[in-house]
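Enquirer: Output the structure for:
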Amino acid sequence: MEKHGRKMKAALVGCGQISEVYFNNIQKRFTNLEITACCAAHFESAQKAAAKYGIHACTYDEILEDPSIEMVLILTPAPTHYELVKKGILAGKHVYTEKTLALEVKDAKHLAELAEKHNVYLSAAPETFLGAAVQTAKKAIEDGRIGKVTSFHICANRDYDILSSLYSFLREPGGGICFDYGVYHLTALVELLGPVDNVFARWQNYKPVRKHSVPGMPGYGGMFDSQGESIAAAVLQMENGVTGTFMMNAESNMWDIIDFRIYGEEGVLILPDMNSFGGDVRLIPNTTRTAGEEIVLEPVSDLTGNCRGIGPSQMAEAIAAGTKSRVDSSLAIHVLDIVNQIITSGVQSVVKKIETSI
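Expert: The predicted structure follows:
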């Protein structure tokens, strides 16, 4: 996505592992942005990143006081997002944050109201739906390749014993399988089929206490609390009446195994992992009579690798054009609402209405 014209100056907040791909992609690919500063909870992390990428390491307050910086990219753990986003908005900055926008829908709505009041843009990940895979599937649906959509099925699994040993933020609020991983699939679903109307769900925290299982890391062999949901199953009904299933399991295989299908009267679409941007989108037309006979669809774009950074780049493009961003906060709020209502439905054993839309 080559951009021309003025570059919007941005600062990156949080210099952990995920920051590397943002630094690299924005420097080399999404050239309507320029990262000029960074900060981190551990200042030495910001200093290392600054030295590597030729930018300034500073505090968040210094970033917010810098009039040349128009956008802040927040890559910190989810529990920190609300306060960091709020401070950015109040300082007059456009804000893009990694998932989720906040932990509670009321807080996310408040941030969106503040952004509107202060005339700044607010967006949140996941941005993976902008990649070639989801957009290829969307075009296939719009072109009638599977006819009228009748249902969908989403099933994904991970291994939280290993992953939460590696990444401590998965142990915190907002680190459960639906909040951290399910949001990719739910965002893709909403992009493909529109908003969700209601949910009925069951979930559990399968292992409230886990054993650190990664040799060579600090804490190996010790025990730690794991706070979030690790298994969840839900029936989702879309506003258009289509009903399907959503299943997340963090108590299984280390390597993510995904089954994401959209069923239609004239065929079935099989999508790859929604945590990535690309991957084969396969079509099984109902004219196929041989098991396993599939058509791999031609990608609609070259956004097939790890394209993190496309979200803030698209937001910068929308700001320049004065149009609504495709990663607008309304989408993030709706997906957060779905996740929260999955949790509430599981506690109350009732169908929960999704009050937000897009």
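
Enquirer: going forward, measure contacts between C-alpha atoms and count neighbours the same way
Expert: Will do.

Enquirer: Surely R210 forms part of a helix?
Expert: No - assessed with DSSP: H, G, I helix; E, B strand; the rest coil, R210 is strand; it does not lie in a helix.

Enquirer: Distance of G279 relative to G267?
Expert: The gap separating G279 from G267 is 19 Å, by CA to CA, to the nearest Å.

Enquirer: How about L122?
Expert: Where G267 is concerned, L122 sits at a distance of 37 Å (CA to CA).

Enquirer: ditto for P195
Expert: Counting by CA to CA - P195 and G267 are separated by 22 Å.

Enquirer: the more surrounded of these two?
Expert: P195 (23 against 19; other CA atoms under 10 Å).

Enquirer: and this one, so I can compare the two:
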Amino acid sequence: MNSDAPLRVGLVGAGFISRMYFDTFQQIRDEVRLVRVADVDVERAAAAGGAQGVPGGTVDELMADPDVDIVLNLTIPAAHAEVAIRSLDAGKHVYGEKPLTVTVAEARTMLDLADRRGLWVGCAPDTVLGTGIQTARRAVDEGLIGRPIAATATMAIPGHEAWHPNPDFYYAPGGGPLYDMGPYYLHALITLLGPVARVSASASRPRQERMIATGPRAGERVPVLTDTHITGLLEHVGGAVTTLTMSFDTVGTRAVPIEVHGLEGSLLVPDPNEFSGTTSVKLRGEDWKPLPVSAGYENSSRGYGLLDFNRTPAGEVPRADAGIALHALEIMETMIESSARGRRLDLGPAADRPRAVPLTSL
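Expert: Purely as a prediction, here's the structure:
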């Protein structure tokens, strides 16, 4: 967009995740400014908006507001496509939480509409823009570990019902560990190693219900309607092979979130759910050592994808563009299909690897 004026944001969905975005808006208000909040719970929207010093009300009011340039879509996954399409129909850009939508088909419908309207769609996670993943990417790009040949990516926890008072959507279609946490790992892997050409996977659902542990619904059981343990092999276009494991069924793990192995060395990559963290390297005949921070947005947080969009020069693709999110969604959908069919499956045309982020501070 590369505008001298602040990007004016209307936020839809004033739930738990919105608090993190509110904090970020205070940091970047000279370039990205919150102007309105909306929620299906109008009282919650009014309270959230009041706390931020902006109007809070209905989604209809936000869509009709000419001062909103872009809609920040923080609704549950099942509503992502509907809210995004409404926003595009209202002539507004859209930036949403992950996953892009629940299915590839509805994502493509949404993006076709955006193309016809000349509007931009972006998608989290923007954690990959921080110093953690970007420092690791620079090490890969500069050939520090030689040609990448393999990676592992692991997220293994008991499940969100242990802490979330309303975890139902985590166990509905569009949820589960793959659709909930997978985008962090997949966006990081695509950033580090490039797009994926084919996948094979196995998935399971060992429990049919989960019990809520906290909040007013503690003790209530929710049905499990999606797979909760998935392991897959991702074959990257560049030749590297990643083993990906996403689970809501394990007690715990000591596995590093992401390891990348090259012919001359290996990297330990920080948690892709965070913006920072230490990347460590081991070269042949040497001990592990931390790498100095060398790339990425410093002190970044949720919402920096909006900042990057506002700073992107004309003719360039913003780094948090929906293209990478669509590719990640297709990987996830194809993994589920691979498990059901018991075979290795090819993906469609891949997204371009996003541009690297040089070391950048506000």
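
Enquirer: can you name the residues of the first structure that stretch 334-346 of the second structure overlays?
Expert: Alignment of stretch 334-346 of the second structure against the first structure: residues 341-353, by TM-score structural alignment.

Enquirer: Now do the longest helix seen in the second structure: everything it contacts.
Expert: For the second structure, the helix with the greatest residue count under DSSP state H is helix 322-341. Residues outside helix 322-341 of the second structure that contact it (CA atoms under 8 Å, 6 or more residues apart in numbering): 98-101, 103-104, 107, 121-124, 178-179, 182-183, 186-187, 190, 195-196, 199-203, 232, 344-345, 347, 350-354.

Enquirer: Pull out the buried members of these.
Expert: Buried members of those, counted by 16 or more other CA atoms under 10 Å: 98-101, 103-104, 107, 121-124, 178-179, 182-183, 186-187, 190, 195-196, 199-203, 232, 344-345, 350-351, 353-354.

Enquirer: sorry, back to before: so which of the contacts of helix 322-341 of the second structure belong to helices?
Expert: Per DSSP H, these map to helices at 104, 107, 178-179, 182-183, 186-187, 190.

Enquirer: which two in the residues you listed are spaced the farthest apart?
Expert: Taking CA to CA, the two most distant members of these are A107 and I190; they sit 18.8 Å apart.

Enquirer: measure the residue of the second structure positioned farthest from its centre to S300 of the second structure for me?
Expert: Relative to the centre of the second structure, the most outlying C-alpha is that of G285, 36.3 Å out, by CA atoms, centre = their mean. Distance check for G285 of the second structure against S300 of the second structure: by CA to CA, it reads 35 Å.

Enquirer: need the helices for the first structure, in chain order.
Expert: 19-28, 43-53, 60-65, 81-90, 105-117, 132-142, 160-166, 177, 183-193, 310-321, 329-348.

Enquirer: For the fourth one, name the packing helices and strands.
Expert: I take that to be helix 81-90 of the first structure. Packed against helix 81-90 of the first structure by the contact rule (3 or more CA pairs under 8 Å, 6 or more residues apart in numbering; DSSP states H and E) you find strand 71-74, strand 94-97, helix 105-117.

Enquirer: Determine which of these approaches G54 of the first structure most closely.
Expert: G54 of the first structure lies closest to strand 71-74 among those, at 17.4 Å (CA to CA).

Enquirer: Counting by contacts, list what the closest one packs against.
Expert: Taking 3+ CA pairs under 8 Å, 6+ apart as the contact cut, strand 71-74 of the first structure packs with strand 8-13, helix 81-90, strand 94-97.

Enquirer: Buried deepest among these, which one?
Expert: strand 94-97 (a mean of 28; mean count of other CA atoms under 10 Å).

Enquirer: Could I get the contacting residues of the most centrally placed residue in the second structure?
Expert: For the second structure, the residue nearest the mean C-alpha position is P125 (2.5 Å; CA atoms, centre = their mean). Contacts for P125 of the second structure were tallied using CA under 8 Å, 6+ apart; they are 97-98, 183-184, 187, 302, 320.

Enquirer: Then G96 of the second structure?
Expert: If you count contacts by CA under 8 Å, 6+ apart, G96 of the second structure has them with 71-74, 80, 84, 121-124.

Enquirer: cool, L267 of the second structure as well?
Expert: 136, 145, 259-261, 279-282.

Enquirer: Could you export those as TSV, including neighbour count?
Expert: Conversion of the contacts of L267 of the second structure to TSV gives the following (neighbours: other CA atoms under 10 Å):
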residue	neighbour count
A136	28
I145	22
E259	22
V260	25
H261	23
T279	24
S280	20
V281	23
K282	18
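
Enquirer: Closest one of those to G159 of the second structure?
Expert: Nearest to G159 of the second structure, judged by CA to CA, of the contacts of L267 of the second structure is E259 at 23.1 Å.

Enquirer: Would you mind measuring from I331 of the second structure to E209 of the second structure?
Expert: Counting by CA to CA, the separation of I331 of the second structure from E209 of the second structure is 26 Å.

Enquirer: Comparing these two, which residue is more hemmed in?
Expert: Just comparing I331 of the second structure and E209: by other CA under 10 Å the higher neighbour count belongs to I331, 28 against 14.

Enquirer: Please work out which residues of the first structure line up with stretch 189-201 of the second structure.
Expert: Going by TM-score structural alignment, stretch 189-201 of the second structure sits over residues 189-201 in the first structure.

Enquirer: how long is the matching stretch end to end?
Expert: 17 Å.
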